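Undergrad: Quick one, fold the following:
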Amino acid sequence: MSLIKAKKKVFFSIQTRSVELTMKKKYLGIVLIIAGAALMAWGYSVYDSAGSQISRAISGDTPIEAWVGMVGGAISLIIGILKLK
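TA: This next block holds a predicted model:
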């Protein structure tokens, strides 16, 4: 095998790996966006539930599950959007 063919083979191998990594990042970004949106919806559902409203009326505290869902979902959503760029 000549030196030129070997260099071309290495270049295309590196280029193929680069494309594969880019696609994996995009897939991960899409999964993070979906998971983030689901977590935010779940967090808001917990926040808006009847038990949570009664608890907030009595003690003034928001359930930690609501905070975890909404904040964790927002962070996941932002990271997912950044992975798509």
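
Undergrad: C-alpha from now on. contacts and neighbour counts both.
TA: Noted.

Undergrad: tell me the SS of the nearest residue to T62 once chain neighbours are set aside?
TA: Among residues not flanking T62 along the chain, R56 sits closest, at 6.0 Å (Cα to Cα, 6 or more residues apart in numbering). Secondary structure, DSSP: H, G, I helix; E, B strand; the rest coil: R56 is helix.

Undergrad: Next, the second sequence, to be compared with the first:
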Amino acid sequence: MSTNKSIGIVLIVVGVALALWGYNIYDSASAQIGRALSGNSPIEAWAGMVGGAICLVLGVLKVK
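TA: This is a model prediction of the structure:
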């Protein structure tokens, strides 16, 4: 297996983990209360979901 494919697989795994972590933060009770009161969602949630999506796309491109 080449180095690029190995890096791609690692990026895919990290991307999925980050996206799930971000979604868990977004769906937490404290975030739901914050969204209900102020309309804002935690920046950590968006950072996790967007960072996970970027890692996932880069991983898929490396594996191809």
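
Undergrad: returning to that earlier point: surely the residue nearest to T62 of structure 1 is in contact with I64?
TA: No: with contacts counted by Cα atoms under 8 Å, R56 of structure 1 stays clear of I64, the gap being 11.8 Å.

Undergrad: Between those two, which is the more surrounded one?
TA: Neighbour comparison, R56 of structure 1 and I64: the larger count goes to R56, with 14 against 11 (by other Cα atoms under 10 Å).

Undergrad: Which residue in structure 2 aligns with the more buried one?
TA: The equivalent of R56 of structure 1 in structure 2 is R35 (alignment by TM-score structural alignment).

Undergrad: I'd like the distance from that match to A29 of structure 2, if you could.
TA: 10 Å (Cα to Cα, to the nearest Å).
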